[in-house]
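Participant: Below are the sequence and a predicted model; questions follow.
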Amino acid sequence: MKKLVLTAAAATLGLGIAFTPTPVLADHHEAGEMEKLDQTWYRVNLVKFEAGNRKRIGEIIDMYEAANKASGVDSPVVIHMNTGPWDMMVFFRMKHGIESMGWKTNPEGEKWWAAFKEIAGGEEEANKIEAEWDSYVLREESHIAHRHPVEDE
């Protein structure tokens, strides 16, 4: 029995080397330069707020929007939910694609934070507003998603 197992192992070692596909071919790609898909990437935040703070939440969102405009950063798409467990979905376009996930700092984020600090009246006040916002959030989930271009566009 031992001889049979060893013989089978030796045979498969020889075959394994001859038939091992290269990583490029294993992914059904031809050898050569890889081509990226045309996709737009988003960070999607799902937010559930504590009850009773709608007016102040709206005021903070207005400040965030002012910081978007002042910094030149794209405003997110905000969807207010009428059903389900979430109050809001916010789609932040990842300007630099999925590669943005690997950055320690983000140039757009830095520009936005500088504008927000100015609107808030300084870094200390901006941090207080961020903490206030966080106090209104009951729970939040963040996801990564992408969109394929529409051919008619």
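Facilitator: Received, thanks.
Participant: okay, CA-based contacts and neighbour counts for the rest of this
Facilitator: Will do.
Participant: which parts of the host helix or strand of Glu130 are buried?
Facilitator: Assigned by DSSP states H and E, Glu130 belongs to helix 123-136. For helix 123-136, the buried set under the neighbour-count rule, 16 or more other Cα atoms under 10 Å, comprises 126, 129, 133, 136.
Participant: Give the full set of residues in contact with the residue nearest in space to the middle of the chain.
Facilitator: Nearest residue to the geometric centre of the chain (Cα atoms, centre = their mean): Arg43, 3.1 Å. By Cα atoms under 8 Å, 6 or more residues apart in numbering, the contact set of Arg43 is 91-94, 142-145.
Participant: switch the cut-off to 6 Å
Facilitator: By Cα atoms under 6 Å, 6 or more residues apart in numbering, the residues touching Arg43 are 91-92, 143-144.
Participant: Second structure for comparison follows:
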Amino acid sequence: MNKLLAGTLFLCFMAMSSLSGFAQEMETPKAKKMEGHTWHQVVMVKFKPGSMDEAKSLIHDHFMKAGMSSETEGPQMMQFKSGEWDMMFIWKMDNISDMDWEVTPDDEKWWAEMAKQEGGMDKAMAVMKKYLDLVHNSTSYLAVSEAMPMEQMSSNE
């Protein structure tokens, strides 16, 4: 029993000695800005039962139409075929400082076009309220993607 305890203590001492030597050789991390990354806002939406078609109609007939007319970039949209969420919307951000805006210049242009298209801001807001009333639950995330060289994208490895 004493030999087992002595052996265990010896191994612990050796591990601590090698780790302390390793820690002394490591440099302090230096400030480094993320380069070649794109920031995204990702919104996941779960619609109320039976309301998916109406929500998609509002998106296509009102929101996308205003986006095309205002020449603002809309989100990439994906409809899930499994899982708890119905749709995912991904907006590409110019950079992380886009988060400093409550209403971005593109949002302002989009809302102006929505008001023009719908016949006034009160009617544009009514369309948005109608859409939001179809949403059961949603959540939002910030994500980052790293640019990949073309040869990596086409690699079969």
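Facilitator: Happy to help now that I have it. Note that this is a predicted model, so its numbers are computed, not measured.
Participant: Overlay the chains and give the TM-score.
Facilitator: Taking TM-score structural alignment, normalised by the length of structure 1 as the basis, the two superposed chains have a TM-score of 0.74; 124 aligned residues with a Cα RMSD of 1.7 Å.
Participant: rewinding a little: where in structure 2 does the helix holding Glu130 of structure 1 align, residue-wise?
Facilitator: Aligned by TM-score structural alignment, helix 123-136 of structure 1 falls on residues 121-134 of structure 2.
Participant: As a check, name the ranges of all helices in structure 2.
Facilitator: Secondary structure of structure 2 by DSSP state H: the helices cover 2-25, 52-58, 64-70, 105-118, 121-132, 150-153.
Participant: Select, out of those helices, the one closest to Lys81 of structure 2.
Facilitator: Proximity to Lys81 of structure 2, assessed across the helices of structure 2 by Cα to Cα, is greatest for helix 52-58 (12.5 Å).
Participant: now the closest one: which residue numbers in structure 1?
Facilitator: Counting by TM-score structural alignment, helix 52-58 of structure 2 sits on residues 54-60 of structure 1.
Participant: Tell me which residues are up against that stretch.
Facilitator: Against stretch 54-60 of structure 1 from outside (Cα under 6 Å, 6+ apart): no residues.
Participant: so how many other residues sit close to the residue mapped onto Pro149 of structure 2 from structure 1?
Facilitator: When structure 1 is aligned by TM-score structural alignment, Pro149 of structure 2 is paired with Glu151. Neighbourhood size, Glu151 of structure 1 [other Cα atoms under 10 Å]: 5.
Participant: re earlier: greatest separation within the contacts of Arg43 of structure 1: which pair is it?
Facilitator: Phe92 and His143 (10.4 Å).
Participant: which of these two has more neighbours?
Facilitator: Phe92 (18 against 10).
Participant: Now Ala114 of structure 1: closest residue in space, sequence neighbours ignored.
Facilitator: Nearest non-adjacent residue to Ala114 of structure 1, counting by Cα to Cα, 6 or more residues apart in numbering: Ser71, 7.9 Å away.
Participant: if I look at that neighbour, how far off is Arg43 of structure 1?
Facilitator: Separation of Ser71 of structure 1 from Arg43 of structure 1 (Cα to Cα, to the nearest Å) stands at 19 Å.
Participant: residues contacting the residue nearest to Ala114 of structure 1?
Facilitator: Taking Cα under 6 Å, 6+ apart, one finds 111-112, 115 in contact with Ser71 of structure 1.
Participant: most surrounded residue in the residues you listed?
Facilitator: When neighbours are counted by other Cα under 10 Å, Trp112 leads these with 23 neighbours.
Participant: what lines up against that one once you look at structure 2?
Facilitator: In structure 2, Trp112 of structure 1 lands on Trp110 (TM-score structural alignment).
Participant: show me what contacts its match?
Facilitator: The contact partners of Trp110 of structure 2, by Cα under 6 Å, 6+ apart, come to 67, 70.
Participant: ok, now how distant is it from Trp101 of structure 2?
Facilitator: 15 Å.
Participant: Repeat that for Trp85 of structure 2.
Facilitator: 27 Å.
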